[in-house]
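Trainee: Got a predicted structure plus its sequence, pasted below:
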Amino acid sequence: MKTLRRTFQSLSVRNFRLFVFGQLLSVTCTWMMVIAQDWLVLELSGNSGTALGTVTAMQFTPVLLLTLYGGRLADRYDKRRILILANLTLGVLALALGLWVVLGTVQLWHIWLFALALGTVNSVEAPTRISFVSEMVGSELLPNASAMSAAYFNVARVVGPAVAGLLIARLDVGPVVLINALSYLATVVSVVLMRPAELHRPTARPRKARVVDGLRYIGRRPDLVLPMALVGVLGLVGFNFQLTLPLLAKTEFHTDSTAFGLLSSSLAAGSLLAAFATTARRGRPTALVVAGSALAFGALEAVTGLAPTLPVACLLLALTGFAMMYFAQASNHRIQLGSDPQYRGRVMALYTLIFQGSTPLGAVLTGWLSEHWGVRWVLYGGGLISLTAAATALVTGPRFTRPATPEDSPEPSARPVNSPAS
């Protein structure tokens, strides 16, 4: 019982509890839409990996260009208001795409336009949401809250694709997209119902919150460089399952949308177990933990490329998902818990930029390689490169473990405002 209480400790905070419930519904429906969108692209393009890669690249290109500015906005303005506006905008975008599909007039360029607009809003929403977690729960509960965030995300990633596969088969793509459009209201309502007085906000926000100051701050922190670098490599060559799984289902196992959902859910199930495993973390993980989990991910992804049957692929994807999420959480916690609160929005913006911004390049490369070499070679190559990067990090890691010093934070550290217990 005591272990159970520790696992869900951050949910005792009312504001975070509201946030999790709203996000669980919204993210589940978002994963439903991801499956629906990818399936629609394959149908419209004749199973083209390049077309699927182009859509993914369009969605994540704004992350490359705008996420650092999004982190600046998160440090400068009220994160709560930014999240409300961002989610309302995302809902309107999903509604427009859903209507195009239902009316039967959707074309590939419509999906490209939607992906580009979605990425633009996400470039502001993502760093704001990630850095807002610490304001809801405070530094002490941040590792647990971050793990719980990963848990709801992966519950959604288990349920969403499985439900989407069934709904697409029965209702087609359009209704699934429209359901997602409505789901953004869940996040909006949960954020509106929060008690601002109970947030752990900095006593003062920087007046300028310049992007360059955030980059200089990170440059003075070698202990943040290693996880950032590994996130970049694995994000570029390893975390391309949004493309590889539908291609694996269609071109290797010759199955339908239900099996595609099953592959996605298997990856997410392993990720969910890893998220719950990291709820016990109470402090900042070491560089060895970050690099070791990256090593395990690379090895498992490479082996997944050898899977001879769908059931074996599902099993290997579950193990790969566990290693992937364990690495993602370890790197996230090492970066967030080592960052000054006044810089956290910009630090996590760079983390988001590296984590998601490498996706456009990876998507185009994955699409091209899958068409010319086959999707299995994408998994082999991504796994082996990730493995090499992690092994290099294990060798060079001791150079990147210097703890923070007062000189690393030229501006005074922001302390949380004491708030009543929820």
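Mentor: Perfect, I can see it now. Numbers count the residues shown, from 1 in each chain.
Trainee: only C-alpha atoms for contact and neighbour calcs from this point on.
Mentor: Will do.
Trainee: Count residues in the vicinity of residue 82, would you?
Mentor: 17 (other C-alpha atoms under 10 Å).
Trainee: I figured it hits residue 127, correct?
Mentor: No - at 10.7 Å, residue 82 and residue 127 do not qualify as touching, with contact defined as C-alpha atoms under 8 Å.
Trainee: shared neighbours of these two, which are they?
Mentor: Residues touching both residue 82 and residue 127 comprise residue 74, with contact defined as C-alpha atoms under 8 Å, 6 or more residues apart in numbering.
Trainee: How about residues contacting stretch 55-64?
Mentor: Stretch 55-64 is contacted by residues 111-113, 115-120, 122-123, 352-353, 356-361, 363-364 when judged by C-alpha under 8 Å, 6+ apart.
Trainee: if I look at the residue nearest to residue 222 when sequence neighbours are not counted, how far off is residue 345?
Mentor: Excluding its sequence neighbours, the residue lying closest to residue 222 (C-alpha to C-alpha, 6 or more residues apart in numbering) is residue 400, at 5.0 Å. For residue 400, the distance to residue 345 equals 22 Å [C-alpha to C-alpha, to the nearest Å].
Trainee: Name the residue in these two with the higher neighbour count.
Mentor: residue 345 (31 against 16).
Trainee: what's the nearest residue to that one if we skip its chain neighbours?
Mentor: Nearest to residue 345 is residue 71, by C-alpha to C-alpha, 6+ apart, at 4.8 Å.
Trainee: tell me which strands and helices the longest helix that the chain contains is in contact with?
Mentor: Counting by DSSP state H, the longest helix found in the chain is helix 14-45. With contacts taken as 3 or more C-alpha pairs under 8 Å, 6 or more residues apart in numbering; DSSP states H and E, helix 14-45 sits against helix 49-76, helix 108-137, helix 142-171, helix 173-192.
Trainee: Compare these and report which one is nearest to residue 273.
Mentor: Residue 273 lies closest to helix 142-171 among those, at 7.9 Å (C-alpha to C-alpha).
Trainee: List the buried residues for the closest one?
Mentor: 142-165, 167-168 (16 or more other C-alpha atoms under 10 Å).
Trainee: Give the other helices and strands that it contacts.
Mentor: Under the contact definition 3+ C-alpha pairs under 8 Å, 6+ apart, helix 142-171 sits against helix 14-45, helix 108-137, helix 173-192, helix 257-277, helix 310-336.
Trainee: Among those helices, which comes closest to residue 222?
Mentor: Nearest of the helices and strands packed on helix 142-171 (C-alpha to C-alpha): helix 310-336, 10.9 Å.
Trainee: Just want the angle from that closest one to helix 257-277.
Mentor: Taking axes from the mean of the first three to the mean of the last three C-alpha atoms, to 10 degrees, helix 310-336 and helix 257-277 form an angle of 40 degrees between their directions.
Trainee: mind checking how far helix 310-336 is from the chain centre?
Mentor: Distance of helix 310-336 from its chain centroid, counting by C-alpha atoms, centre = their mean, to the nearest Å, is 12 Å.
Trainee: Pasting the second one now:
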Amino acid sequence: MSNGKRGPLLVILFATLMAGAGNGISIVAFPWLVLQRTGSAFDASIVAMAGTIPLLVATLLAGAAVDYLGRKRVSMISDALSALSVATVPVLALTLGVEAINVAVLACLAALGAFFDPAGMTARETMLPEAATRAGWTLDHANSVYEAVFNLSYIVGPGVGGLLIATLGGINTMWVTAAAFGLSIIAIATLRLEGAGKPDRAALPQGMWAGIVEGLRFVWNTRVLRALAIVDLAATGLYMPMESVLFPKYFADRNEPAHLGWVLMALSVGGLLGALSYAAMSKFSRRRTVMLTAVLTLGVAMTIIAFLPPLPLILVLCAVIGFVYGPIAPIYNYVMQTTAPQHLRGRVVGVMGSLAYAAGPLGLVLAGPLADTAGLHATFLALALPMLLLGVIAVFLPALRDLDRGSAVEI
């Protein structure tokens, strides 16, 4: 499959689908295993936070690893280690008993899985420009389809995860997660693409830490990247607790695992349609307009969800959130890929990703105890109102006007 013009791009897309599906299953399975044992949103937030904190450092290291070790190699190693971390759950249950799968063990395994995942995602994303060129696609088109496939994986993953938990149980569901990562490894093993193999070490700093600093400096000195990183940092910190703690808590209290899967699927279906529409949307819409619409809509939708309306309305709102946010990742990808030189691409993607995760742990550690004490309604509202404020602030950020210029403007 990798010998044709579109072969490398199809391989990357398939690997993205499989690895993303594995992560999508984990999003449902890890919190469910915790809530099934303790019923505590605080415990669930601990495990969710354990799966988030490593991302800050891991994504920085992942970008450097991609530039220094090679994209194909890093993708395969990352998926292998991620598969190992999730397969450990059922292995421990078989060897030591179900009682061995406690909150501390789940937190450690979630942290290990999170530490390895960013490297694979970064490696695949940084191969897109060469794969798009080989296929004869524009970069906007390739990023649009890539993000659509990524969202599709989070339709397949949580949906399958919810159904598997209901039929096989949370522990055995982890076998499917490991298998998905395995299929990603097999696909990337067949890949033949310029720039995917061993990098040119002559273009890189001598030390990895010096290379990371170079990536940080590039992002900070490029004002459009700096503005995007700050907005993404705030939005991630406010949104992540809703998906990782509040929705699982709400549906666990009602003993409705399948409904949790439906909500996460609605987010991803909307994201899939939004990402797919971006290829056409980019021809007549400004990137800045698309981004501001997404942030403002997210704030409004989260405010309505805070009142815990009936499930059909929640599903519609989640689909709307996904749709308006679907084009955001392709826009981010385009800006990173067109501003960063080839030898620096992995580190720029890594820096941007790590900054996006930086606020996640704070949001999670606050949301869990607040949900246990003040209730879900108050916690949803405490996240939604700052999101509305973020949208208003973004309107007045001059750096975001650079999204619609031919190239990034540095200061």
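Mentor: Perfect, I can see it now. What you are looking at is a predicted structure, and each value in this text was computed from that prediction instead of being measured.
Trainee: TM-score of the superposition?
Mentor: TM-score of the superposed chains, computed with TM-score structural alignment, normalised by the length of structure 2, equals 0.87; 396 aligned residues with a C-alpha RMSD of 2.8 Å.
Trainee: returning to that earlier point: among the helices and strands packed on helix 14-45 of structure 1, which is the most enclosed?
Mentor: helix 49-76 (a mean of 25; mean count of other C-alpha atoms under 10 Å).
Trainee: whereabouts in structure 2 does it align?
Mentor: Aligned using TM-score structural alignment, helix 49-76 of structure 1 spans residues 41-68 in structure 2.
Trainee: that older thread, take the helices and strands packed on helix 142-171 of structure 1 and lay them out in JSON lines including distance to residue 238 of structure 1.
Mentor: Converted to JSON lines, these look like this (distance: least, C-alpha to C-alpha, whole Å):
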{"stretch": "helix 14-45", "distance to residue 238 of structure 1": "19"}
{"stretch": "helix 108-137", "distance to residue 238 of structure 1": "20"}
{"stretch": "helix 173-192", "distance to residue 238 of structure 1": "27"}
{"stretch": "helix 257-277", "distance to residue 238 of structure 1": "13"}
{"stretch": "helix 310-336", "distance to residue 238 of structure 1": "9"}
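Trainee: for those, which one sits closest to residue 293 of structure 1?
Mentor: helix 310-336 (5.0 Å).
Trainee: just checking, what packs against the helix or strand following that closest one?
Mentor: Per DSSP states H and E, helix 310-336 of structure 1 leads on to helix 344-357 as the next helix or strand towards the C-terminus. In terms of contacts (3+ C-alpha pairs under 8 Å, 6+ apart), helix 344-357 of structure 1 is packed against helix 49-76, helix 108-137, helix 211-219, helix 222-237, helix 310-336.
Trainee: same thing but 7 Å
Mentor: On a contact count with 3 or more C-alpha pairs under 7 Å, 6 or more residues apart in numbering; DSSP states H and E, helix 344-357 of structure 1 meets helix 49-76, helix 108-137, helix 211-219, helix 222-237.
Trainee: Centre of the chain to it, how far?
Mentor: 11 Å.
Trainee: Run the angle between it and helix 211-219 for me.
Mentor: 80 degrees.
Trainee: so after helix 344-357 of structure 1, what's the next helix or strand?
Mentor: Downstream of helix 344-357 of structure 1, the next assigned helix or strand under DSSP H and E is helix 359-372.
Trainee: mind checking how far the counterpart of residue 159 of structure 1 in structure 2 is from residue 335 of structure 2?
Mentor: Under the alignment (TM-score structural alignment), residue 159 of structure 1 pairs with residue 156 in structure 2. Distance, residue 156 of structure 2 to residue 335 of structure 2, using C-alpha to C-alpha: 28 Å.
Trainee: swap in residue 18 of structure 2?
Mentor: In terms of C-alpha to C-alpha, residue 18 of structure 2 sits 26 Å off from residue 335 of structure 2.
Trainee: between these two, which one's more packed in?
Mentor: With neighbours defined as other C-alpha under 10 Å, residue 18 of structure 2 and residue 335 compare such that residue 18 has more, 28 against 19.
Trainee: Tell me the residue in structure 1 aligned with the more buried one.
Mentor: Aligned counterpart of residue 18 of structure 2 in structure 1: residue 25 (TM-score structural alignment).
Trainee: before we move on, what about residue 28 of structure 2?
Mentor: By TM-score structural alignment, residue 28 of structure 2 lines up with residue 35.
Trainee: how far away is the closest residue to that match other than its chain neighbours from residue 47 of structure 1?
Mentor: Nearest residue to residue 35 of structure 1, sequence neighbours excluded (C-alpha to C-alpha, 6+ apart): residue 161, at 6.1 Å. Note on residue 161 of structure 1: its distance to residue 47 of structure 1, by C-alpha to C-alpha, is 19 Å.
Trainee: re earlier: any chance of the helices and strands packed on helix 14-45 of structure 1 in CSV, plus distance to residue 229 of structure 1?
Mentor: Below are the helices and strands packed on helix 14-45 of structure 1 laid out as CSV (distance: least, C-alpha to C-alpha, whole Å):
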stretch, distance to residue 229 of structure 1
helix 49-76, 15
helix 108-137, 18
helix 142-171, 21
helix 173-192, 32
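Trainee: nearest to residue 298 of structure 1, of the ones you listed?
Mentor: The closest of those to residue 298 of structure 1 is helix 142-171. By C-alpha to C-alpha, the value is 20.0 Å.
Trainee: any idea of the angle the closest one forms with helix 108-137?
Mentor: Using the same axes, to 10 degrees: helix 142-171 of structure 1 against helix 108-137 is 150 degrees.
Trainee: From the chain's centroid, how far away is helix 142-171 of structure 1?
Mentor: Remark: helix 142-171 of structure 1 is offset 12 Å from the chain centroid, using C-alpha atoms, centre = their mean.
Trainee: same check, this time on stretch 258-277 of structure 1
Mentor: The answer for stretch 258-277 of structure 1 is 14 Å, by C-alpha atoms, centre = their mean.
Trainee: How about stretch 381-391 of structure 1?
Mentor: 20 Å.
Trainee: Stretch 131-148 of structure 1 now?
Mentor: Using C-alpha atoms, centre = their mean, the offset of stretch 131-148 of structure 1 from its chain centre is 16 Å.
Trainee: Likewise for stretch 384-398 of structure 1?
Mentor: Centroid separation between stretch 384-398 of structure 1 and its chain, computed with C-alpha atoms, centre = their mean, is 22 Å.
Trainee: what does stretch 25-38 of structure 1 give?
Mentor: With C-alpha atoms, centre = their mean, you get 13 Å for stretch 25-38 of structure 1.
Trainee: once the two are aligned, what's the mean deviation for that stretch against structure 2?
Mentor: Compared with structure 2 after the fit, stretch 25-38 of structure 1 shows a mean deviation of 2.3 Å (mean C-alpha distance after the TM-score superposition for structure 1).
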